[in-house]
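A.B. asks: sequence and predicted structure are below.
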Amino acid sequence: MGGAASFIGFLTNNVITFVFVLSLLVFVHEMGHYLVGRWSGIRIMAFSIGFGPEILGHTDRHGTRWKLSLIPLGGYVRFFGDEDASSKTDTDQLAAMTEEERAQSFAGAKLWKRAATVAAGPIANFILAIAIFAVLFSVYGRTVADPVVAMVTRDGAAAEAGIEPGDRLMAIDGVKVKTFDEVQRYVGLRPGRTIVLTVERDGQMRDFRIMPKLVEDTDQFGNKMEMGRIGIALVDPLITGVEPNGPAAKAGIVAGDRLIAADGNAIATYYDIGRYIGDRAGKSIVLTIQRNGEIRDFPIVAETLTETDASGNKKDVGSIGIAPIDPLVASIAPDSPAEAAGLELGDRILSVDGQAVGSISEVQRYAASHADKPVALSVERGGQTRDVTVTPKKSAETDIFGAQIEIATIGITDGQKPIRLRYEAYGPFQALGEGVKQTGSIVSGTFEYIANVIGGYMKADQLGGPIRVAQLSGQMATLGFSAVLQFAAILSVSIGLLNLMPVPVLDGGHLMFYAIEAVRGKPLGARAQDIAFRIGFAMVLSLMVFATWNDISSRIG
């Protein structure tokens, strides 16, 4: 019974969301080809979402067959006179047509009309991405952080260059920055390459030459990714909560200690240590902390806990029992599960379903993966310990980007306020401008990544195929519809860029042929086009195999 429920959950969270996202992107891409082709006077034989046998369809008054096909991994628009898979110009077939047929055929259309029809697909993907981002910015706005440094990691690139806490980041390589996210995005794509960071300190501008270091990061779903870092953060990794009788407490760690390093690896934020320890259940760790101006090392053995991530997957993680803030209930939402269960302000939550917790955020993460399931809390109130049962309920929450997501919660907070954050609202035209900027950022970021791979600064194992896209689709679905739309916008840009590659078989390859035809005054010969098609097909197939291998190896490795 549990296996069936798990399988159904996998289908719902991954396959169904994947098919929805991919079908949307394919429909928009092919609609771009269709609309410009129709406008150019080219007869359209078929418009298909998916490949293979037709599931259902309809023929319109223009003779176009609109259909849904069995394999939902793409789609196509078939033009009259363009039945060949490589879309090469068949002069013999063209000569055999009547004048009327030639005027309605793809091959008989003027060169600029063919080029416009082909280019319309990728362009439609870019337009879709811009539209999605514009809608999200217009509806939700955005929460951003000012580019002010709160923490500089010891031995990090920024510390070595002379960056200090309190510095306001003004520009990178001469380009002005307004948010901390812009700094992270720029730095993340430039590991191993020197950048010039302009900061304001005590009213004066100073330039610092810094080389970001390549690090491996892990997101909330356990996906690993490489990025450049210079060792600056918005928050100070200060320990304000230590679990009684936990590994850290037994080792001598106390509230007020500042995290400096773990096994010699510099720590930028409290969450860096959480990720590091999480991968080392049962292993010995040397934690370096700063206390009263002195640096001290503490050997600690991480205990093993079982956690459920945002996708509902259970895994063993390491813990030493520290937190950035005590697990004290500072607020209770009206009509919330916490209020119904009898929780009170000032309650200290000691454990959840028997698992010790060191912060309210740990309680919130646990509740998020236990919607509509009774959860047992051990609570300390007035020096006495009592047990409380609470059932997390799904409700609309606002994430750090201002988007509404549905997440299970019990309705409590620790009172900790995000630092240096501000909300930005956008009118329709501003939102459109931000949509263009966001799409442009993805395009430039993609080219930066390719340059990093070619230059040896990053590995190519971050290139994903259908399996990874399906997995990410399901993960985004757990965060809500707005997260799925953001993912669809990013994927739409990727599809647009991929199709513009000058590789035969892809739209960019056809455009390359048309450019050659414009210079020569006539198309390439059928044999040359056929050879180019075979080479292009082999290249695309190799790329698909490589991406799929990355997907598989990342799941088993």
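C.D. replies: That came in fine, so what should we check first?
A.B. asks: rest of the way, CA atoms for contacts and neighbours
C.D. replies: OK.
A.B. asks: where along the stretch 351-500 of the chain do the helices fall?
C.D. replies: 360-368, 428-455, 466-477, 481-499 (DSSP state H, counting those that start in this stretch).
A.B. asks: which positions in the longest one come out as buried?
C.D. replies: What that stands for is helix 428-455. For helix 428-455, the neighbour count (16 or more other Cα atoms under 10 Å) marks 431-436, 438-439, 442-443, 445-446, 449-450, 452 as buried.
A.B. asks: which strands and helices sit next to that helix?
C.D. replies: Packing contacts for helix 428-455, counted by 3 or more Cα pairs under 8 Å, 6 or more residues apart in numbering; DSSP states H and E, involve helix 111-140, helix 481-499.
A.B. asks: pasting the second one now:
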Amino acid sequence: MNTVIAFIIIFGALVFFHELGHFVFAKRAGILCREFAIGMGPKILAFKRNETQYTIRLLPIGGYVRMAGEDPEMIDLKPGFRVGLLFNQDETVQKMVVNNKDRYPNLRVVEVAEADIERELFIKGYEEGEESLQTFIIAKDAVFVEDGVESQIAPWNRQFNSKSLGNRAITIFAGPLMNFVLAFVVFMIIGFLQGVPTQEPLLGALLEDGAAAEAGLQEGDRIEGINGQSVSEWSDLTAIIEENPNTEVTMDILRNGDAQTFQVTPDAVEVEEGDEIGRIGVYGPIETSPSPVQAVVFGGEQTYFFTLMIFDALGKLITGQFTIDALSGPVGIYKSTEIVAQTGIYNLMHWGAILSINLGIMNLLPLPALDGGRLLFFGVEALRGKPIDRHKEGMVHFVGFALLMLLMIVVTWNDIQRFFLQ
């Protein structure tokens, strides 16, 4: 149960902040956001506030902000169409009832002669019992009512594609950006609460079966020198140890003011095929009461480090050094979360921050249906000086989405085989 809760919290936070980036910048640009969704598939919870419906959906494979204009708008009032109109106090059309008109006793039914519900916002038509053509002005926040369900209209200036290229680009880029911001904030909180590494040549926690513990070293020992070389920073210590796998070294230390000498043989750890480095099984020293500035610096350093690490792994995947079997989907992430959750809240926060960076990077890849793919189309639009045909772009994104879903199925099946069928 703890794993389920941890997974829901982490997944929910990653998707929420990603979509929040899209949502905030869309609203800032004046775009009508019809839905803010966490998850995909059937709704399990929904409520509406102002003009946006907020939903939680069944499948934990993403989320979305449904912005007006991204999909074809709802209803086109063609000539001859009969629609019921309800008016507000300003005598402008507030509701357009498509069917079940008998539910609204105050409706004025109009046969449409001409209508523009995007730019000019008017309906011209003949009201029942009247022979003269009338013009009705539509309110900017008017709604369609079909089968009892209300849907707000989206005037052209509230639609995504009406906005400048810069506003559209930042709205899409803001989603991945928020994942990096979230990771930075989480790392910063970890640093502030748990402590941040320092460069002091002091031994932190020791692994019970590590070479340092077996040689008699203790947490808090200050390393003065190794093999006669002076050690003034933690990086000096690690550099010398890494250069001496399976080779005994002499370590001069200070323990409670007393100088002592120990013989330590670093274990050999393979980092690449044929390459080994030394490890003695000890963590670096931690500043347990860091200043806010230290915590901020730590958050930035950790975000930068894991960003580079994920890009490196992505490069190996592209060049074939990793195979698709190395990828994990929701099932693999759940199992990893289960393992990490058993090691403490700080490690779980650390894991969530890494996943957030990973989500941000994956979404920035220039692939159809991803944020990076949409940004790529914006780049082409900037070069051409005009947008690509929306139908062609939509088809590319549709095919890309289908392929991504296929990849998700393959990765999930690999996870199931790895964790449950072996």
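C.D. replies: Sure, I can see it. Owing to the predicted nature of the structure, the values given are computational and were not obtained by experimental measurement.
A.B. asks: minimum distance to residue 72 of the first structure: which of the helices and strands packed on helix 428-455 of the first structure has it?
C.D. replies: For these, the distance to residue 72 of the first structure is smallest for helix 481-499, at 15.4 Å, taking Cα to Cα.
A.B. asks: and stretch 17-34 of the first structure, which stretch of the second structure?
C.D. replies: Mapping stretch 17-34 of the first structure onto the second structure (TM-score structural alignment) gives residues 6-23.
A.B. asks: with the first structure superposed, average distance for that stretch?
C.D. replies: With mean Cα distance after the TM-score superposition for the first structure, stretch 6-23 of the second structure departs from the first structure by a mean of 0.9 Å once superposed.
A.B. asks: for that stretch, which outside residues touch it?
C.D. replies: 33, 36, 38, 60, 62-65, 171-179, 182, 334, 337, 341, 352, 355-356, 359-360 (Cα atoms under 8 Å, 6 or more residues apart in numbering).
A.B. asks: wouldn't residue 203 of the second structure be in contact with residue 281 here?
C.D. replies: No: here residue 203 of the second structure lies out of contact with residue 281, judged by Cα atoms under 8 Å, at a distance of 10.2 Å.
A.B. asks: give me the more crowded residue out of these two.
C.D. replies: Looking at residue 203 of the second structure and residue 281 with other Cα atoms under 10 Å, you find the greater number of neighbours at residue 203, namely 21 against 17.
A.B. asks: what sits against the closest residue to residue 12 of the first structure other than its chain neighbours?
C.D. replies: Closest residue to residue 12 of the first structure apart from its sequence neighbours, by Cα to Cα, 6 or more residues apart in numbering: residue 474 at 7.6 Å. Residue 474 of the first structure makes contact with 10, 12-15, 17-18, 311, according to Cα under 8 Å, 6+ apart.
A.B. asks: in those, find the pair that's most separated.
C.D. replies: Maximum distance among the contacts of residue 474 of the first structure (Cα to Cα): 14.9 Å, for 18 and 311.
A.B. asks: between the two, who's got more neighbours?
C.D. replies: Comparing residue 18 of the first structure with residue 311 by neighbour count (other Cα under 10 Å), the higher total belongs to residue 18, at 27 against 21.
A.B. asks: tell me the contacts of residue 411 of the second structure?
C.D. replies: By Cα under 8 Å, 6+ apart, the neighbours of residue 411 of the second structure are 324-325, 327-329.
A.B. asks: please report how far the residue mapped onto it from the first structure lies from residue 489 of the first structure.
C.D. replies: Aligning on TM-score structural alignment places residue 411 of the second structure opposite residue 547 in the first structure. For residue 547 of the first structure, the distance to residue 489 of the first structure equals 20 Å [Cα to Cα, to the nearest Å].
A.B. asks: the helices in the second structure, which residues?
C.D. replies: Secondary structure of the second structure (DSSP state H): helices located at 2-28, 165-194, 211-215, 234-242, 292-318, 330-341, 345-364, 371-384, 390-420.
A.B. asks: quick one: the last one to helix 330-341, angle?
C.D. replies: Read that as helix 390-420 of the second structure. 50 degrees (axes from the mean of the first three to the mean of the last three Cα atoms, to 10 degrees).
A.B. asks: repeat that for the fifth one.
C.D. replies: Interaxial angle, helix 292-318 of the second structure versus helix 330-341 (the same axes, to 10 degrees): 140 degrees.
A.B. asks: just want the most central residue of the first structure.
C.D. replies: residue 487 (6.6 Å; Cα atoms, centre = their mean).
A.B. asks: tell me the counterpart of it in the second structure.
C.D. replies: Per TM-score structural alignment, residue 487 of the first structure is aligned with residue 351.
A.B. asks: for residue 315 of the second structure, see how far away that match is.
C.D. replies: Taken as Cα to Cα, the span from residue 351 of the second structure to residue 315 of the second structure is 21 Å.
A.B. asks: and what of residue 271 of the second structure?
C.D. replies: From residue 271 of the second structure to residue 315 of the second structure the distance is 17 Å (Cα to Cα).
A.B. asks: returning to what we had before: and the residue nearest to residue 12 of the first structure, what pairs with it in the second structure?
C.D. replies: Per TM-score structural alignment, residue 474 of the first structure is aligned with residue 338.
A.B. asks: now do that match against residue 252 of the second structure, distance only.
C.D. replies: Applying Cα to Cα to residue 338 of the second structure and residue 252 of the second structure gives a distance of 41 Å.
A.B. asks: counterpart of residue 118 of the first structure in the second structure?
C.D. replies: Under the pairing rule here (TM-score structural alignment), the equivalent of residue 118 of the first structure within the second structure is residue 172.
A.B. asks: pull the contacting residues for its match.
C.D. replies: 22, 371, 374-375.
A.B. asks: quick one on the thing from earlier: select only the buried ones of the contacts of residue 474 of the first structure in PyMOL?
C.D. replies: This is the PyMOL syntax for the buried subset of the contacts of residue 474 of the first structure, where burial follows 16+ other Cα under 10 Å:
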select buried, resi 13+14+15+17+18+311
